[in-house]
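>>> this is a predicted model, with the sequence first.
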Amino acid sequence: MSDNRIIRVGISVGDLNGVGIELILKTFEDKRMYDLCTPVVYASDKVISFYKKQLKFNYPINFIANAEGIEEGKLNVIKVWEEMVELQPGTPTQISGQKAFESLAAATESLNKDEIDVLLTAPISKDNIQSEEFSFPGHTEYLESKIDGESLMILMSNDIKVGLVTGHIPVTEVSKTLNKDLICKKIDIMYQSLLQDFGVSKPKIAVLGLNPHCGDHGVIGKEDDELIRPILEEYQEGGKLVYGPYAADGFFGNRSYLKFDAVISMYHDQGLVGFKAISFGEGVNFTAGLSKVRVSPDHGTAFDVAGKGVANTSSFQEALYKGISIIKKRKEYQNLTANTLKTKK
């Protein structure tokens, strides 16, 4: 990130027939946003103009061919494709999925070139985006294949951060996938992210168990006692505040998450059902562990309201704010650790 420019937030538009472009246009109608960042959207002038007219937005947009044309104080749109495509707001199509991928691929390339500082991804349809070029269960896995580092999906709000040991896999595969190396890797990524991305000096992390009631001492499964608990004891012996395992239902139900900086969940719905019950509409999806910063809203394409002008921008805007905050915290951390005095041997 250059010290001489306002933070650039690159935005992939998601499924063209979803709410992504509406969220972008609504968000940057507010001129105050340009004091926080310079938005760079990856799409086409024709698609943006279609939604701009349909949703009756009148502010000017800077349509450009590449990053050299980016201007501060404006909504910049890099033209990823030239041709007009058929748009059917509310209905996922093959072409809307294909262009969602083209937008994502172009934005990711710009991120790796440091043309933008943060990537904000609007929602995709995980079905119609599938192709020879995109054979991933979601954004997180695609980005991990393109950006240095190993990823951890974190859903977060002001009250809670939940990271997932296993992500987009069937429930039948969860226990087969879990092992010491994987669990430790995800805990370590969360720990480092709390340090560098959120400024937590001494992270305190809760780890959820796998089975109901954490297995009830082996009656409902042995993974909690034989796999998870010994791992957490090793962390504690090493001086790290990593505790558990906790039964997920009681942990969320009695608001124990408020006592911790973050929570590690063993599988997708175990963590995200609790998270979304607490923070839906205000949550942010953050891909930790990578060398670049990527955020997104915590909801999907919302085809049921697409094109109607009623999409709620709260989560999208919160993702924008969190992305800007994380890149600033990460830079502060890098400066601090780079200037640490080395102890003489």
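Good, I have the coordinates. Numbering: from 1, shown residues only.
>>> only C-alpha atoms for contact and neighbour calcs from this point on.
Noted.
>>> can you give me the buried ones in the longest helix anywhere in the chain?
Counting residues, the longest helix in the chain under DSSP state H turns out to be helix 314-338. Going by neighbour count (16 or more other C-alpha atoms under 10 Å), the buried part of helix 314-338 is 314-324, 326-330, 333.
>>> how about stretch 55-73?
Leu55, Asn62, Phe63, Ile64, Ile70, Glu72, Gly73.
>>> a markdown table please, covering the residues you listed and showing distance to Gly271 and secondary structure.
Shown next, in a markdown table, are the buried residues of stretch 55-73 (distance: C-alpha to C-alpha, whole Å; DSSP: H, G, I helix; E, B strand; the rest coil):
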| residue | distance to Gly271 | secondary structure |
| --- | --- | --- |
| Leu55 | 36 | coil |
| Asn62 | 41 | strand |
| Phe63 | 41 | strand |
| Ile64 | 41 | strand |
| Ile70 | 39 | coil |
| Glu72 | 39 | coil |
| Gly73 | 39 | coil |
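>>> second one coming, line it up with the first:
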Amino acid sequence: MMKRAENIIVGISIGDLNGIGSEVVLKTFEDNRMLELCTPVIFANVKILSFIKKNLGATTALHGIDRLDQVVLGKINVLNLWKEGVDLNLGVNDEKVGAYAITSFVAATNALKEGLVDVLVTAPINKYNIQSEAFSFPGHTDYLDQELEGNALMLMVQDNLRVGLLTDHIPLSQVASHLTEELITRKVATVKKALIQDFSINNPKIAVLGLNPHCGDGGVIGKEEDAVLKPTLKKIFEKGTLVFGPFAADGFFGSSQYQNYDAILAVYHDQGLIPFKTLSFGKGVNFTAGLDKIRTSPDHGTAYEIAGKNQADHNSFKEAVYLALDVYRSRMEYQEISKAPLKLKEK
């Protein structure tokens, strides 16, 4: 049975407290209508958020709790993960503050795994100051890939524009060596499943970009397209998936070719994210596709340069909440219709 909207519990990891994460979270839920769509639980500390709220002049009403069984529907719940005060220096990269960001993220992930929250929305972290012996991951996605079931894939979403990555947080010099038939086949399958179950697209069309300029120009500029991409995509297509490419990346977005497809797979990080953010910055959402649980985040970072100045645009974070709720409902509906139909009784 589908939950009522306000019963959907949205877990929120607070991100880097010296960045704009707290600001965009508080601004998102200043609109009381958001509480008709879900009940937020912020994993942080109510005193520190009250301090930040006062500094911003925000009016968001916060409800502090010490356990998740104390969540009150229709309120902005703040789960107190720590008691001590935190010395903030807004706009500064601080390892101690980074440790609190990971405390929040790990606790929120555990709650997601245990079904105590329905979806997870993560505020931005600093990938440098979160590193420690206990946490040595490049970012949210890599940790979630370890902790949750499935194969994580970064899918950037804004309305009907969806851009995924074959490789994400690896050096550019290593991209070609990672490009294998197994990787391409798995990533295409992950995107296809996400489009069907999370976006309700029954027979999705997927485009894949090439690695080299002009897709290698027949091997003159590079051989990966002819050696790996083309034969792999041909095999996948012949098995029934509507996958097309590889396409030369330089003109694919400028020519509006992307509008003909339900999702695009870029070969490496900047190849996909530069055009995506150019087209949709401030409204885009990072969705971790391919996992058994739902996680989204805004399309921006900590933005230290404007932290504490009440200048942060919260629309991307709000869109991340909206998308998490939409995917949750789509996934619940997909699970309902995918159940084995009742067998007709024989007469």
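Yep, that arrived. The structure presented is a predicted model; accordingly, all values stated were derived computationally and were not measured.
>>> work out the TM-score between the chains.
TM-score for the superposed chains, counting by TM-score structural alignment, normalised by the length of structure 1: 0.97, backed by 344 aligned residues with a C-alpha RMSD of 1.5 Å.
>>> superpose on structure 2 and give me the mean offset of the longest helix of structure 1.
In the superposition with structure 2, the average deviation recorded for helix 314-338 of structure 1 is 0.5 Å (mean C-alpha distance after the TM-score superposition for structure 1).
>>> pull up the aligned stretch in structure 2 for stretch 182-202 of structure 1.
Aligned by TM-score structural alignment, stretch 182-202 of structure 1 falls on residues 183-203 of structure 2.
>>> which SSE is Leu155 of structure 2 in?
strand 150-158 (DSSP states H and E).
>>> one more: Ile12 of structure 2?
Counting by DSSP H and E, Ile12 of structure 2 is part of strand 9-13.
>>> how far does that strand sit from its chain's centre?
Relative to its chain's centre, strand 9-13 of structure 2 lies at 13 Å (C-alpha atoms, centre = their mean, to the nearest Å).
>>> could you point out which element follows it?
Past strand 9-13 of structure 2, the next helix or strand by DSSP H and E is helix 21-28.
>>> what's the angle between that next one and strand 9-13?
Helix 21-28 of structure 2 and strand 9-13 meet at an angle of 150 degrees, taking axes from the mean of the first three to the mean of the last three C-alpha atoms, to 10 degrees as the criterion.
>>> against structure 1, where does helix 21-28 of structure 2 fall?
Going by TM-score structural alignment: helix 21-28 of structure 2 matches residues 20-27.
>>> can you pull out the strands in the stretch 51-200 of structure 1?
62-64, 76-79, 118-121, 149-156, 161-164 (DSSP state E, counting those that start in this stretch).
>>> select, out of those strands, the one closest to Lys342 of structure 1.
strand 149-156 (26.0 Å; C-alpha to C-alpha).
>>> elements contacting that closest one?
Applying 3 or more C-alpha pairs under 8 Å, 6 or more residues apart in numbering; DSSP states H and E, one finds that strand 149-156 of structure 1 makes contact with helix 139-146, strand 161-164, helix 180-198, helix 268-279, strand 284-290.
>>> switch the cut-off to 7 Å
For strand 149-156 of structure 1, the packing partners by 3 or more C-alpha pairs under 7 Å, 6 or more residues apart in numbering; DSSP states H and E come out as helix 139-146, strand 161-164, strand 284-290.
>>> for those, which one ends up most surrounded?
strand 161-164 (a mean of 26; mean count of other C-alpha atoms under 10 Å).
>>> distance from that strand to structure 2 after superposition?
Strand 161-164 of structure 1 versus its aligned partner: 0.6 Å mean (mean C-alpha distance after the TM-score superposition for structure 1).
>>> so what touches that strand?
Strand 161-164 of structure 1 is touched from outside by 152-156, 262-268, 271, with contacts defined as C-alpha atoms under 7 Å, 6 or more residues apart in numbering.
>>> where in structure 2 does that strand align, residue-wise?
So strand 161-164 of structure 1 sits over residues 162-165 in structure 2, by TM-score structural alignment.
>>> Asp45 of structure 1 reaches Ile78, doesn't it?
No: with contact defined as C-alpha atoms under 7 Å, Asp45 of structure 1 does not reach Ile78; the gap is 8.1 Å.
>>> anything in contact with each of the two?
Contacts common to Asp45 of structure 1 and Ile78, judged by C-alpha under 7 Å, 6+ apart, are Phe63.
>>> so the two - more neighbours on which side?
Legend: neighbour count by other C-alpha atoms under 10 Å for Asp45 of structure 1 and Ile78, higher for Ile78 (24 against 20).
>>> name the nearest residue to the residue nearest to the spatial centre of structure 2, ignoring sequence neighbours.
The centroid of structure 2 falls nearest to Phe287 when counting by C-alpha atoms, centre = their mean (2.7 Å). Counting by C-alpha to C-alpha, 6 or more residues apart in numbering, Phe287 of structure 2 lies nearest to Thr296, which is 4.5 Å off, once chain neighbours are set aside.
>>> by contact count, what packs against the host helix or strand of the one you found?
If you go by DSSP H and E, Thr296 of structure 2 is part of strand 295-298. Strand 295-298 of structure 2 is packed against strand 119-122, strand 285-291, helix 315-338, with contacts defined by 3+ C-alpha pairs under 7 Å, 6+ apart.
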